[in-house]
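[1] pasting the sequence and the predicted coordinates here, then a few questions.
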Amino acid sequence: MPEFHSDRTLPHIPDDVTLEQFILGYRHEARPRRPDFAPWLVADKTGRQIRLEEIQQRVTGLANGLHTHFGIRTLFITCGSRLFLKEYPICIWAIHRLCAIVSPCNPTITTAELTHQLLQTRATSIIAHPDVRDLALASAGEAGIPPSHVIFFGSEDIESADRAPDLSTVTGLTSYGLSLDSAALGRGRRLREGEGRTKIAFLSSSTKTTGKPKARISIILSISHFSVVANVVQVATHCRVNEAYTSWEERRYRPGDVCLAVLPFYHIYGLAIVIHFVLFSGMTLVVAPKFDLEDMLKSIVRYKISQLMLLPPQVALLCKEPIERDYDLSGVHSILSGAAPLAADVTERLISMLPKAHIGQAYGSTESTGIVSMWSTRTKRGYNAGELVPGIVARVVKPDGALAEHDEAGELLVKTPSIALGYLNDEDTTNEAFVDGWLHTGDQVTINQKNEIIYIDRLNEIIKVRGFEVAPADLEACILGHKLVQDVAVIAINNKLGGTAPLAFVVLIAKASASCKGDPKNIRKIKNSIMTHVAERKSSYKQLHGVELVDEIPKDLSGKILRRVLQDQLGIPTAKL
């Protein structure tokens, strides 16, 4: 039976520590020594640096304050557009110090969605940014959480000891906690051997949904401390962050490198990789409040950013602007693109911009608690989802149930120490996705002769065109390569011949969008240009039926494209795939 795995050995993964204990104090063989000059966190807007000693102080103070004032069991974190995001990991670690649970959420969540998540997770408190005060308080009321248990981010500085702290704010609680005797709390309880495998660290939104088509809600995944620790060790081992495997200049990730965080921390990519892998690897994390291309470019220059971790639309946008004349990006050493495929022509354009940089992709999911595969350190450039990280065993199952060999398509199944515990309060969905230790990803892939994963698409989103299979992700990656496209989603529609065909919904870059205002002729020209772009690069059965210009691509809380919403909004009949 063909099974695929990494050729690297996975070192020991501790299962008797919380994530906070592992990140802030555990000495692991895969972990490099952090240079003395390298702070842990930097606030992008202010330049404020936070080193380990201050992090530990803040974690202790906040954990003490939460424990003493609230008796915290489960925490729910939400945020707003102007959040001091560098406080986000500190809140996570303080909650984990108490062995309590964090349930991150998207700042664009609605009151109904937040209320549902609060009820699902049985949250006892909320930490929110003042930008979403009304949302947080309204949802808390609906979920039966008293207003006194809604805590807000405030000033980024600990409050002065000469006045009573405001216990409705994170900083006030931190100051209050530091004024107490912290001896009893200390570093938190050391878990029993094996306890980290079952103790829940996060209750995170999955890409899976449940409910009727027009009222679907995201399912919550239970993720253990061990799962996140395992994925950090897996990725660190795969990337050889503590090995002198080549010259210092050519190593992909190096202690003292500076990574710019522009991805949301509520998503598993931001949570497991951007926060925890980056900090474990001895890098500094410069935290931006949100993604803005111009702000990102300024930050790259200001902080000498050497590491970028991005989404494909962000990479495509980076390649479309004439930025080389205005910003010196020569210090960018490595760019990782994840969460969706990156088109080869976009990769090539990025390489031409940054010829010395390491550029590649990774594949993963919330169910796997992060990365499953990533481009190898044996190559500087990666054009697909890369090789399995250590500790993962994979199978590809064909439609007839047989196991696929190299280059045969089928559903990807994986076994990994980082696997999630299952879906919260949903035994049926858990039993469908997690079978005898195997995660059924729902993704169609092939694995080539180099043991690299080639991602095709979600099995339930494949479009059948005249008997051929068309992957929306393949077309989306291609369309993102068009110079005027900022974001895109492809769905199936019924055509006049009784079959199905792909239709693209496109968000244009700002300049192109402005040029279309009141100009039908230019709109037609741009639509035709996008269709020609696809026609020149894809087979005849993959040609677009049409292009619709929209202001925004609807996505769920985990970033998954809501294709049904696009169909419903424009009154397009749903095609049978």
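    Good, I have the coordinates. Remember, predicted model here, so these are calculated numbers, not experimental data.
[2] going forward, measure contacts between C-alpha atoms and count neighbours the same way
    OK.
[3] what's the following helix or strand after the helix of greatest length in the chain?
    Using DSSP state H, we find that the single longest helix of the chain is helix 52-70. Next along the chain after helix 52-70, taking DSSP states H and E as the criterion, comes strand 74-77.
[4] buried residues, stretch 56-67. List them.
    Gln56, Arg58, Val59, Thr60, Gly61, Leu62, Ala63, Asn64, Gly65, Leu66, His67 (16 or more other C-alpha atoms under 10 Å).
[5] redo the residues you listed as a markdown table? Include distance to Ala535.
    Output for the buried residues of stretch 56-67, formatted as a markdown table (distance: C-alpha to C-alpha, whole Å):
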| residue | distance to Ala535 |
| --- | --- |
| Gln56 | 56 |
| Arg58 | 56 |
| Val59 | 55 |
| Thr60 | 59 |
| Gly61 | 59 |
| Leu62 | 57 |
| Ala63 | 57 |
| Asn64 | 61 |
| Gly65 | 60 |
| Leu66 | 58 |
| His67 | 61 |
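[6] now, among the residues you listed, which is nearest to Ile95?
    Nearest to Ile95 among the buried residues of stretch 56-67, counting by C-alpha to C-alpha, is Ala63 at 6.2 Å.
[7] I figured the closest one hits Arg97, correct?
    Yes: assessed by C-alpha atoms under 8 Å, Ala63 is found in contact with Arg97 at 6.5 Å.
[8] residues in contact with stretch 191-202: which ones?
    By C-alpha atoms under 8 Å, 6 or more residues apart in numbering, the list of residues contacting stretch 191-202 from outside reads 15-19, 96, 99-104, 221-227, 421.
[9] and if you look at stretch 263-278?
    In contact with stretch 263-278 (C-alpha under 8 Å, 6+ apart) are residues 23, 88-89, 104-106, 204, 228, 231-232, 235-236, 259, 261, 284-285, 290-291, 309-311, 338-339, 365-366, 369-371, 558-559.
[10] repeat for stretch 70-84
    Counting by C-alpha under 8 Å, 6+ apart, 43, 66, 95, 98-108, 118, 121-132, 136, 149, 153, 156, 289-290 sit against stretch 70-84.
[11] what about the helices in the stretch 151-300 of the chain?
    Under the criterion DSSP state H, counting those that start in this stretch, helices of the stretch 151-300 of the chain are mapped to 170-178, 225-239, 268, 278-280, 293-302.
[12] among those, which comes closest to Phe4?
    Across these, closest to Phe4 is helix 225-239 (C-alpha to C-alpha), at 15.3 Å.
[13] next, the one to line up against it:
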Amino acid sequence: MDRILHGPKLLTHIPLVSLGTRLFDKLKEKDDNVLFIDVSTDQKITNKEFLILSYKLAESLRCCGFKQNDVLVISGENSVFYYVPVVAGLFLGMISGFINQTYTKNEFLHLYDIYQPKIVFISSKLLNIFIEEKSKFQDLKIIILDDEDVSGYDTLSTFIEKNYNKNFCIDNFKPKDVNPIDQIAFITSSSGTTGLPKAVMITHDNISMRVNQLYDPRVSLVKEEIVFSILPFFHVFGLVINIAAVIRGNQIIMMKRFNEKLYLESIEKHHITHLAIVPTIAYTLVKSPIFKNYNVSTIEELFCGSNSLSEKVEEQLVELFPNLKCFRQGYGLTEATLGVVMMRTGEKKVGSAGKVVPGMSLCICDEFGKRLGAHERGEILIKGRMVTKGYYRNPEATKNSFVDGWLHTGDYGYYDEEGFVFIVDRLKDVIKYKGFQVSPVEIEGILISHPKVKAACVVGTPDELAGELPTGFVVKQPNVDVTEDELIQYVAERISKTKHLRGGIYFVEDLPKTSTGKIKRKVLRDSFNCV
């Protein structure tokens, strides 16, 4: 036995054409159908309007000398125009790089130095970075993405007006033909929760493979015509959902940023059937005092990705939706274009992320590279057509992440006899207490189940004798009183002794998070080094 888990074969053929061609054809087909609706502003854009903007921008870029493999960067909040530069870039064979608009100046410049773009489309809020570092950006073309009139800078519309060839015949426009296997479509940053992010290369074929799986009935109910897109558009999770939705001809209901009340109102108003969320949203819904005021009976499928949910929170979440047909957790990472493991339709195993998706392979290895069998815990390695080509302009990191074609994920897990995969934690996040491996997610799930706890995070704090001590950070529910001893006892009654909160509990106003809701454990761990 090779101790490798293989996903099933693909049900449908993946077309070997560029994403630009697939998007162009579908946008043209859907014509006057509404593509994006921003529930934050009620702004709408049709497929036809989006397509015209995209190929006018592509032609404007071409007239300015931009060409295949040139890098453009997008950094701004979610909007109906956010993906216009992305699609225009795909039409030309350019590479789109994404930067979180909430990054600090140092974080922004770190990715900028990796991407080395020729042109950037940014929120007007980011202009200070470019003004302060003016000498660094002398040859860079800067376009304001949010259409705010800023003296000395073009907006999307004024850039097109100045550079679009008025004699160009729209009927003759065709996206550039590229090799989808090799051509980089996007460079997007890894989460950066354990340090400065790296730039992950994602090809046209990586995305096409993922689109195929999103609409495979074995891992999706594949019926939604309306997609509710609330995740940051720069993040690979939001990116894949939106690009897939356009290719499928779906309508996209979007929000600039998550707002609990508006989120629940939108589910009810637009009769949403499918939700894709991250754990922080799951915790918000489970603890929500207003959830009961809204009709969520149309929800049939719920997918939670990014990080693992505890069994307790999973059970509480599922109970909220009376007509839920399928709840799925999944496991994936930016380097694998998201989902590598998903719960299949009609299957359920509490605590598991599911089974390996079609066309991919997975194995578990110990620290020496030996493949492990069922119920043996080790590092997760993956292989397949969704795996990145590597890290952009970082051959050393690429070399260190791949061994014999297998991507080392840095994640810790195991599988059972039926092929269900269980994600324990990030290898760097697992707490080592007296030689025992302690998963912080398991303890967090217990803390979250306490009615007076709004949010929680558990990290390992250094200890000379034990190595690390499980330590909790807790956000209380509003207007309640709960003590450290009360919560420590609550956990101790529900978990084995090696997992008790021997490092104590610290009450905080909020937990540091990335833009996609991942808790920055490193920030909490590092706080002990500052004491």
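    Cool, got the structure. Here the structure is a predicted model, which means the values were calculated and not measured.
[14] quick revisit: which of the helices of the stretch 151-300 of the first structure sits closest to Ile491 of the first structure?
    Comparing the helices of the stretch 151-300 of the first structure by C-alpha to C-alpha, helix 268 comes nearest, at 25.2 Å.
[15] tell me which residues of the strand or helix carrying Lys511 of the first structure come out buried.
    Assessed by DSSP H and E, Lys511 of the first structure sits inside helix 510-515. For helix 510-515 of the first structure, burial by neighbour count (16+ other C-alpha under 10 Å) applies to Ala512, Ser513.
[16] please apply the same query to stretch 89-106 of the first structure.
    For stretch 89-106 of the first structure, burial by neighbour count (16+ other C-alpha under 10 Å) applies to 89-106.
[17] out of these, which are inside helices?
    Pro89, Ile90, Cys91, Ile92, Trp93, Ala94, Ile95, His96, Arg97.
[18] for Phe98 of the second structure, give me its contacts.
    Neighbouring residues of Phe98 of the second structure by C-alpha under 8 Å, 6+ apart: Val73, Ile74, Ser75, Phe186, Ile187, Thr188, Ser189, Phe234, His235.
[19] quick one: map the third one onto the first structure.
    Pairing criterion TM-score structural alignment: the partner of Ser75 of the second structure within the first structure is identified as Thr78.
[20] number of nearby residues for its match?
    24 (other C-alpha atoms under 10 Å).
[21] now Ile495 of the second structure
    Neighbours around Ile495 of the second structure, by other C-alpha under 10 Å: 13.
[22] same check on Asp131 of the first structure?
    16.
[23] so Gly282 of the first structure makes contact with Gly256?
    Yes: counting by C-alpha under 8 Å, Gly282 of the first structure sits close enough to Gly256 to count as a contact (6.0 Å).
[24] mind listing what Leu503 of the first structure touches?
    Val490, Ile491, Ala492, Ile493, Leu544, His545, Gly546, Val547, Glu548.
[25] map the second one across to the second structure for me.
    Structural alignment (TM-score structural alignment) places Ile491 of the first structure against Val459 in the second structure.
[26] for the helix or strand that match falls within, packing partners?
    Here Val459 of the second structure sits within strand 453-463, counting by DSSP H and E. Helices and strands touching strand 453-463 of the second structure, as assessed by 3 or more C-alpha pairs under 8 Å, 6 or more residues apart in numbering; DSSP states H and E, comprise helix 279-287, strand 431-433, helix 440-449, strand 467-476, helix 521-529.
[27] relative to Gly359 of the second structure, which of these is closest?
    Here helix 279-287 is closest among those (C-alpha to C-alpha), at 26.6 Å.
[28] in the first structure, which residues correspond to the closest one?
    Counting by TM-score structural alignment, helix 279-287 of the second structure sits on residues 312-320 of the first structure.
[29] what's in contact with that stretch?
    So stretch 312-320 of the first structure is contacted by 293, 337-342, 346, 349-350, 353, 477, 480-481, 483-487, 509 (C-alpha under 8 Å, 6+ apart).
[30] next: stretch 441-456 of the first structure.
    4, 341, 373, 384-388, 396, 405-414, 433, 457-460, 471, 473-474.
[31] and the buried ones among those residues, selectable in PyMOL?
    Of the contacts of stretch 441-456 of the first structure, the buried ones go into a single PyMOL selection, burial set by 16+ other C-alpha under 10 Å:
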select buried, resi 4+341+373+384+385+386+387+388+396+405+406+407+409+410+411+412+413+414+433+457+458+459+471+473+474
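[32] in strands, which of the contacts of stretch 441-456 of the first structure appear?
    Among these, DSSP state E puts Phe4, Ser373, Glu387, Leu388, Val396, Gly410, Glu411, Leu412, Leu413, Val414, Asp457, Arg458 in strands.
[33] thinking again about what came up before, okay if I get the contacts of Phe98 of the second structure as JSON lines plus distance to Glu486 of the second structure?
    Output for the contacts of Phe98 of the second structure, formatted as JSON lines (distance: C-alpha to C-alpha, whole Å):
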{"residue": "Val73", "distance to Glu486 of the second structure": "49"}
{"residue": "Ile74", "distance to Glu486 of the second structure": "47"}
{"residue": "Ser75", "distance to Glu486 of the second structure": "44"}
{"residue": "Phe186", "distance to Glu486 of the second structure": "48"}
{"residue": "Ile187", "distance to Glu486 of the second structure": "47"}
{"residue": "Thr188", "distance to Glu486 of the second structure": "43"}
{"residue": "Ser189", "distance to Glu486 of the second structure": "40"}
{"residue": "Phe234", "distance to Glu486 of the second structure": "41"}
{"residue": "His235", "distance to Glu486 of the second structure": "38"}
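[34] which of these sits closest to Phe327 of the second structure?
    His235 (22.6 Å).
[35] who's in contact with His545 of the first structure?
    Neighbours of His545 of the first structure in contact, by C-alpha under 8 Å, 6+ apart: Ala501, Pro502, Leu503.
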